[in-house]
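Asks: here are the coordinates; sequence isn't available:
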C-alpha cells in the first residue's frame, strides 16, 4: 500500500503532534482525519491525513466535510448564544415563555439553561418517536410539548442525545423574527460571515460530494483479511446500552429507514435537521465557529461571551452514569488532572472533539471518519490535544 497522505497546512513546528497524528494511521486506528487550532483568530495549526474514501483512496483534506455527531451541540450552543445576544432568549427564562404548549406534563418550570445542561427532563419521548414524526416539524413539536417530564419534575440530569436539538429548534423558530431554524440562523448569521462550512445534514448534492465516508471498523478496513480485528461496534453498543439503559432510550430514534447502513453514510441522515447530532463540518470551520466564544472580533458581545462559561454545575448524569459538569450555555467542562488541563467544549460519538482553552485563548478541533468507542471527552482527539498543549506552552516561552 502506498504511503498514507499527510498534509501539513500550518504549524510544522508542532512536531510531536504531527508524529502522533501520523501514528494513528500507522496503527490503523484512524482512516481520515483533520486537526485545526485557532489562536486569537489565527489558524496556527492545521493538518489532515488519510482517506476520505478508503476504497478509492481519495485523500482526506482540510476541505473534507465530516459528520461530527454530538460535537454539533457545541455549535448549536453558539447559535443559541446569538439568539440570547439579540435579546430573543434568556438562559434564565422558562421555555414556556417562548413556547407555551411546552409547559404540559410538569415541564412548566424547565428553563432554557436546563435544556442546555441536559436537565430538562425530556431526554426521550414515550412512546418513541416515529420516523414520520421526526421529519414533520409540527408533529415533532407537538410530541415534545405533550411529553410529560420523564422524571416527574425532579431535578435530574440525563443526556438529551437528540431531543435537546429538537427542543432548541422549536424554541428558535418561535422567537426568531424570520421563524428560522437553528441551521438557517447558523448559515445566515454566522458561517456565511466567517467563511465557514457547517451543515445539519447536507441536502445539496454538490456539497455532499465533499463529505467523507464513515467507517465503523477502522482496523478491519485497513486489514480486510482480518489479521487485525476491531471490537464489533454493534456488539459493543448493545453491551454498552445494556449497562446504560436510559442512554439507550435517549438514542432510540428512527433517524433513517435502513439501519444496516452506518448512520453517517445513510441518505436519510441528511434529510433531517438535528442540531444535537447531525452536524457536518471541517476541523477549521468547526474551530472558527466555536472561537466566537472567545474572539475579540466575535459576532457575540463581550457580555454574552462571558456568560457562555458561567454557572457551571456538576451533577450525576443518570443516562451516562457519571458526573458531568456543564455551563448554563451547554458547554462541557473537561478536566484532565494528569495533564493539569481544563478545557470547555464537547465531543461526539466516534471521536470528534472541539474544545476551548479560555486562558490560553485557543480552540482545538479534531474530526475523524473512523469510529472509536470512548467515553465523552476521551480518545484520539484528547491524546492529540495533550501533546499540542505541551508544545504550545513550549513554543510560547
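Replies: Cool, the structure landed. A quick note: this is a predicted structure, and the numbers were derived from the prediction, not measured. Numbering: from 1, shown residues only.
Asks: Only C-alpha atoms from now on, for both contacts and neighbour counts.
Replies: Will do.
Asks: tell me the contacts of residue 131?
Replies: Counting by C-alpha atoms under 8 Å, 6 or more residues apart in numbering, residue 131 makes contact with 253, 254, 255, 256, 257.
Asks: cool, and residue 253?
Replies: Applying C-alpha under 8 Å, 6+ apart, we find residue 253 in contact with 128, 129, 130, 131.
Asks: now, among the residues you listed, which is nearest to residue 8?
Replies: Lowest distance from residue 8 to the contacts of residue 253 (C-alpha to C-alpha) belongs to residue 131, with 42.2 Å.
Asks: From residue 140, how far out is the closest one?
Replies: 10 Å (C-alpha to C-alpha, to the nearest Å).
Asks: just to revisit the earlier point, among the contacts of residue 131, which one has the most neighbours?
Replies: Counting neighbours by other C-alpha atoms under 10 Å, the top entry in the contacts of residue 131 is residue 255, with 22 neighbours.
Asks: State the three-state secondary structure for that residue.
Replies: coil (DSSP: H, G, I helix; E, B strand; the rest coil).
Asks: Do I have it right that it meets residue 271?
Replies: No - applying C-alpha atoms under 8 Å as the test, residue 255 and residue 271 come out as separate, 9.1 Å apart.
Asks: here's the one I want to compare it with:
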C-alpha cells in the first residue's frame, strides 16, 4: 500500500471482502480523505471499517468513534420520528398539517397533508424571502416563515426536494404532537434506548470527536453563473437560501443549532443502525422501534416524477416514499427497486433493503460535488450486492 493510501481499520467478514476492497479503492482512486462504512445483515454487523484523516491537514487520524456531519442522511431518522408517532396513533399521515399546526393553514395550505411533508410534495422546498444562516438557526422564526408562505406549486401533485425546509416542516409537526424537537425525540425514543451514536446537531462536549468537513472542488464564477442560470426559482430557493457548505457546517453555530434536514452527526455504525431499523422491518438489535406495518409504510411510493428541484441533475425520474428515496429502476440503493435510503450532500448515505435484510451506512469528510449518487457510495453499494 502506498504512503498516500491510509491504513484501513476495523473488521470485515470474509464474505464481504469486496466491500473492503471498494473502501480502500475510494482512498486510492476517488480522493477519499477520511471515511467509514458499516454494513449489517439481519441486524448483525458484517463490515465495520474506517480510515484516513479527520482533518484537511492530516493531523488527526479517523478513529473508530469519529463523528461527522452527514447532511441529508439525517432526513431518514427525522422521518422515523414522525412514523413512530403515527405508529402510536398520535399522528395521522393523511390528516391536514394544520390539525397539528394551525398557523400552517395560511396562504392556501389548509389541505396540505402530513404525507406531503414527508414526501417533499408540500410545495415549500425553499423560502421565498431571503433567509440568512443566522435566521436558519432560529427555529421559531424559520417555522413561522414556512407556516406563512404560499407554496411554489400545488401541494401533492409533484415532488421538489425540500433540502433544508424538510426538517423544520416534519420537525415542527413532531414538536406539536410530542412536545419535543426532533433531535430530543429521536434521542428519547430511538438512539438512547438503542445506544446509537447519532445526534441532531452536535453537543459541545463531543466537538473533539468531530471530523472537519472539506469543501468539494469549487467551480469558477462563470461556471457557477451558468449553473445558477439554469435553475428554476424554486430550485434556487431550495439550494441557495441560505447557502450552507463545509465551512458553515464546521462552525460552532451550525453544530449548536437544530437543523433536522442537514446537521445530524454520527458514525457510519450509527447510520447503519438507524437505517437498519428500516431494513429490519421496524426492529434492530432485538428492539422493536416500529411495527412491521409502520416500517413498510415508510417506503410507500408517492409517485414517480422529474423532481422540481433536483430534476436537472438526474437523467431519470425519481420517487420519494414517506421520508426516503426508493432505489427504483435507476438503482440508487442497489438492484432491488424497493430498497430505499437517503444520501447526504457531498457523499454520505444510509441504505435499507428489507428483502435482503441489509443496511449500509457510509460517512466521509471530503465532500464531492454531488447531492446524490456520489461515485464512492455507488462503488460501496455495488461491492455489497456483489457479495450477497
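Replies: Received, thanks. Note that the structure is a prediction, hence the values are computed from the model and not measured.
Asks: thinking again about what came up before, for the contacts of residue 253 of the first structure, which single residue is the most surrounded?
Replies: Ranking these using other C-alpha under 10 Å puts residue 129 first, with 18 neighbours.
Asks: Residue 255 of the first structure versus that one, what's the distance?
Replies: Residue 129 of the first structure is 10 Å from residue 255 of the first structure, by C-alpha to C-alpha.
Asks: tell me, what residue is most central in the second structure?
Replies: Nearest to the mean C-alpha position of the second structure, by C-alpha atoms, centre = their mean, lies residue 73 at 1.7 Å.
Asks: That residue should be in a strand, yeah?
Replies: No - under three-state DSSP, residue 73 of the second structure falls outside any strand and is assigned helix.
Asks: corresponding residue for it in the first structure?
Replies: Counting by TM-score structural alignment, residue 73 of the second structure corresponds to residue 71 in the first structure.
Asks: Contacts only, for its match.
Replies: Contact analysis of residue 71 of the first structure by C-alpha under 8 Å, 6+ apart lists 276, 277, 279, 346, 347, 348, 352, 353, 354.
Asks: who's in contact with the aligned residue in the first structure for residue 62 of the second structure?
Replies: Residue 62 of the second structure maps onto residue 60 in the first structure when the alignment is built from TM-score structural alignment. Neighbour list for residue 60 of the first structure: 32, 33, 34, 48, 49, 50, 51, 52, 53, 212 [criterion: C-alpha under 8 Å, 6+ apart].
Asks: and the fourth one, how far is that from residue 285 of the first structure?
Replies: Distance check for residue 48 of the first structure against residue 285 of the first structure: by C-alpha to C-alpha, it reads 13 Å.
Asks: Please apply the same query to the second one.
Replies: From residue 33 of the first structure across to residue 285 of the first structure, the span is 14 Å (C-alpha to C-alpha).
Asks: So which of those two has more stuff around it?
Replies: Set side by side, residue 33 of the first structure and residue 285 show more neighbours around residue 33, with 30 against 22, by other C-alpha under 10 Å.
Asks: Would you check that my belief about that one contacting residue 46 is correct?
Replies: No - here residue 33 of the first structure does not reach residue 46: they are 10.9 Å apart, not a contact under C-alpha under 8 Å.
Asks: which stretches of the stretch 151-300 of the second structure form strands?
Replies: Assigned strands in the stretch 151-300 of the second structure, in chain order: 198-200, 264-266, 283-284, 287-288 (criterion: DSSP state E, counting those that start in this stretch).
Asks: sorry, back to before: looking at the second structure now, which of the contacts of residue 60 of the first structure still hold up?
Replies: Contacts conserved in the second structure for those, using both residues aligned by TM-score structural alignment, their matches' C-alpha atoms under 8 Å: 32, 33, 48, 49, 50, 51, 52, 212.
Asks: How about the aligned partner of the second one in the second structure, nearest residue that isn't a chain neighbour?
Replies: To tie it back to what came earlier, the one meant is residue 33 of the first structure. In the second structure, the residue matched to residue 33 of the first structure (TM-score structural alignment) is residue 35. Excluding the flanking residues, the one nearest residue 35 of the second structure by C-alpha to C-alpha, 6 or more residues apart in numbering is residue 364, at 4.0 Å.
Asks: how close does the one you found get to residue 41 of the second structure?
Replies: For residue 364 of the second structure, the distance to residue 41 of the second structure - C-alpha to C-alpha - is 22 Å.
Asks: State which strand of the first structure is the longest.
Replies: The longest strand of the first structure (DSSP state E) is strand 42-53.
Asks: in it, what's buried?
Replies: Neighbour-count burial for strand 42-53 of the first structure, counted by 16 or more other C-alpha atoms under 10 Å, picks out 43, 44, 45, 46, 47, 48, 49, 50, 51, 52, 53.
Asks: What of stretch 11-22 of the second structure?
Replies: Buried residues in stretch 11-22 of the second structure, counting neighbours by 16+ other C-alpha under 10 Å, are found at 12, 16, 17, 18, 19, 20, 22.
Asks: Aligned to the fourth one, what sits in the first structure?
Replies: Residue mapping for residue 18 of the second structure onto the first structure gives residue 16, with TM-score structural alignment as the criterion.
Asks: Assumed that match was part of a helix.
Replies: Yes - checked against three-state DSSP, residue 16 of the first structure lies within a helix.
Asks: Next one: it relative to residue 23 of the first structure, how far apart?
Replies: Residue 16 of the first structure is 11 Å from residue 23 of the first structure, by C-alpha to C-alpha.
Asks: what do you get for residue 319 of the first structure?
Replies: 34 Å.
Asks: What of residue 358 of the first structure?
Replies: Distance from residue 358 of the first structure to residue 23 of the first structure, by C-alpha to C-alpha: 29 Å.
Asks: So which of those two has more stuff around it?
Replies: residue 358 (16 against 13).
Asks: Quick check: which element contains the match of residue 33 of the first structure?
Replies: Residue 35 of the second structure is part of strand 34-41, with elements assigned from DSSP states H and E.
Asks: For that strand, give me the average deviation versus the first structure.
Replies: Following superposition, strand 34-41 of the second structure is found to deviate from the first structure by 0.8 Å on average (mean C-alpha distance after the TM-score superposition for the first structure).
Asks: for that strand, packing partners?
Replies: With contacts taken as 3 or more C-alpha pairs under 8 Å, 6 or more residues apart in numbering; DSSP states H and E, strand 34-41 of the second structure sits against strand 44-52, helix 268-279, strand 358-364.
Asks: any chance of those in CSV, with distance to residue 382 of the second structure too?
Replies: Compiled in CSV, these are given as follows (distance: least, C-alpha to C-alpha, whole Å):
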stretch, distance to residue 382 of the second structure
strand 44-52, 15
helix 268-279, 17
strand 358-364, 12
